[in-house]
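> A predicted structure for the sequence below; I have some questions about it.
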Amino acid sequence: MPKGETKRRPRTRAALLQAALETFAEHGFRAATIEQICERAGYTRGAFYSNFSSKEELFLALFDAHSDRILGRMTDLVDSIAAEDLTLPALVEVLCEIEPAERDWYLVTTEFTLHAIRDPQAAWVLARHDARLRAELARALTDHLARAGRTLTADPDEVARLLIAIREGGLAQSYVEPEQLPPGRLERRFLAPLLTALTTESGPA
């Protein structure tokens, strides 16, 4: 591969990912076409297929990128809190952060999840990526709780599943009734007592 093409590849991939997120959010995963994504990104179908084999593979790349960004943001926020101020309520506040742009991602991932429920092969693949996200979340949550002087008494993977379910279920209601239930309100009200019940005191890490 020519050197210039090697340097351009990350930019091309990033542009296609951003265009895909916007196109999926606007038209829906099933209705969106590869041509629409390429047109929005300013690239050809050849550029698309040199990076992704299908819309499904493109979505999964978006899924992993989104997961990494959210978990990285959470870690950065926790790291910015002074050790003496890192309490369970402070950690909960980090977990409750919902960025405005999250709405587009919610639309995209919800539709793909419905697609996966109908398609066993897509479900199998999505489950693998879900498992990776849960493992990273469970590891990060365990570490952050330890720094806050708490230790999980429940299986970390199951706690990660529960937190994801609360977040996704809360967002579903918030996006339908944003004035009655702003994003993050349910988590701010209930995550602290929930995590208190699922942890025990320990010495700060």
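Thanks, I have the structure now. Numbering: from 1, shown residues only.

> When you work out contacts or count neighbours from here on, use the C-alpha atoms and nothing else.
OK.

> and Ile98, helix, strand or coil?
coil (DSSP: H, G, I helix; E, B strand; the rest coil).

> Now for it: which residues touch it?
Ile98 is in contact with Pro183, Gly184, counting by Cα atoms under 8 Å, 6 or more residues apart in numbering.

> Which strands and helices lie in contact with the longest helix along the chain?
Criterion DSSP state H: the longest helix present in the chain is helix 120-147. The helices and strands touching helix 120-147, judged by 3 or more Cα pairs under 8 Å, 6 or more residues apart in numbering; DSSP states H and E, are helix 55-79, helix 88-95, helix 102-118, strand 150-152, helix 156-176.

> Please point out which parts of it sit buried.
Of the residues in helix 120-147, 122-123, 126, 129, 133-138, 140-147 count as buried by neighbour count, 16 or more other Cα atoms under 10 Å.

> want to compare, so here's the second one:
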Amino acid sequence: MNILKKNKFQLKREATYANLIQAGIEVLCERGYSASSIDDVVSRAGYTKGAFYVHFESKEQFFLHLMDQRTESRGSMMAAVSKARGESMTLHEAVSSVVKASVAFVTQSPEWILVYMDFFIQSKQSELIQAKYIELYENWIAEIKQLLEKLKENGQVSEEIDIESKSRMLNAFWDGCIMHHVFYKEELDEQKITDAFVKLLRE
């Protein structure tokens, strides 16, 4: 089998892209979307604006790439969701495993939810960006729905559960937990969050 090796130019291009993405995450989490500039990002990454525009057309497009990168980096959290769907667990165990992985992921960059909100407000006139947000949100809801379907199939939640509305309720509750964590600088208590989720699922 012939495996094409990447040349030095390709490797350098990929490294530049990755460094810009990482710098963007750091800068935006520190300053927010509206207060950050392309100059801030390239300065943090150690590049020129020319290097930035090789990869991105605008600040808005750059942030869309950051959103995709953020989604792709949720590997451990999604593994926990898959495990909860695929293994025989009690309701509390299944929820606890997902909460634990979610807390670990969020605490890497807890301010990210504020960056999302800032960008959403600044980009309200863009149908493309609005559609991207809706797609992202619906993907999160779909993941929760799949987990609830499995829990229902295993008899761990009521047959009468409204999976659609319950999934959105759980997602909203989780967003609230993150906001509280960011505003009040309090730790995300995995046990309390797990107990609250379980209570919501049993209501």
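Yes, it's here. Everything quoted here is computed from the prediction, not taken from an experiment.

> Give me the TM-score for this pair.
TM-score of the superposed chains, computed with TM-score structural alignment, normalised by the length of the second structure, equals 0.75; 189 aligned residues with a Cα RMSD of 3.0 Å.

> Let me know which of the helices and strands packed on helix 120-147 of the first structure is the nearest to Glu201 of the first structure.
Nearest to Glu201 of the first structure, of all these, is strand 150-152, at 4.7 Å by Cα to Cα.

> Need the nearest residue in space to the alignment partner in the first structure of Arg168 of the second structure, chain neighbours excluded.
If you follow Arg168 of the second structure across to the first structure using TM-score structural alignment, you land on Arg161. Closest residue to Arg161 of the first structure in three dimensions, ignoring its sequence neighbours and counting by Cα to Cα, 6 or more residues apart in numbering: Arg134, at 6.8 Å.

> quick one: whatever residue of the first structure lines up with Arg13 of the second structure and Asn51 of the first structure, what's the gap?
With TM-score structural alignment as the matching criterion, the partner of Arg13 of the second structure in the first structure is Arg9. As defined by Cα to Cα, to the nearest Å, Arg9 of the first structure lies at a distance of 8 Å from Asn51 of the first structure.

> repeat for Lys7 of the first structure
Here Lys7 of the first structure is placed at a distance of 14 Å from Asn51 of the first structure (Cα to Cα).

> One more: Ala138 of the first structure?
From Ala138 of the first structure across to Asn51 of the first structure, the span is 30 Å (Cα to Cα).

> Mind listing what's buried along stretch 80-91 of the first structure?
Neighbour counts using 16+ other Cα under 10 Å place Leu86, Thr87, Leu88, Pro89, Leu91 of stretch 80-91 of the first structure among the buried residues.

> end-to-end on it?
With Cα to Cα as the measure, the ends of stretch 80-91 of the first structure fall 11 Å from one another.

> ok, now stretch 180-199 of the second structure?
20 Å.

> chain center to it: distance?
Stretch 180-199 of the second structure has its C-alpha centroid displaced from the chain centroid by 17 Å (Cα atoms, centre = their mean, to the nearest Å).

> Nearest the geometric middle of the first structure, what residue?
Central residue of the first structure (Cα atoms, centre = their mean): Ser67, 3.7 Å from the mean position.

> Skipping adjacent residues, who's closest to that one in space?
Leaving aside its chain neighbours, Ser67 of the first structure sits nearest to Leu133 (6.3 Å; criterion: Cα to Cα, 6+ apart).

> For Asp130 of the first structure, see how far away the residue nearest to the centre of the first structure is.
Using Cα to Cα, Ser67 of the first structure is found at 9 Å from Asp130 of the first structure.

> What number of residues are in the vicinity of the closest residue to Arg103 of the first structure other than its chain neighbours?
Spatial nearest neighbour of Arg103 of the first structure, excluding adjacent residues (Cα to Cα, 6+ apart): Tyr175 at 7.5 Å. Neighbour count of Tyr175 of the first structure, defined by other Cα atoms under 10 Å: 16.

> What is the aligned counterpart of Tyr175 of the first structure in the second structure?
In the second structure, the residue paired with Tyr175 of the first structure is Val182, using TM-score structural alignment.

> In this structure Asn89 of the first structure contacts Phe190, no?
Small correction: residue 89 of the first structure is Pro, not Asn. No: if you go by Cα atoms under 8 Å, Pro89 of the first structure and Phe190 don't touch, sitting 10.7 Å apart.
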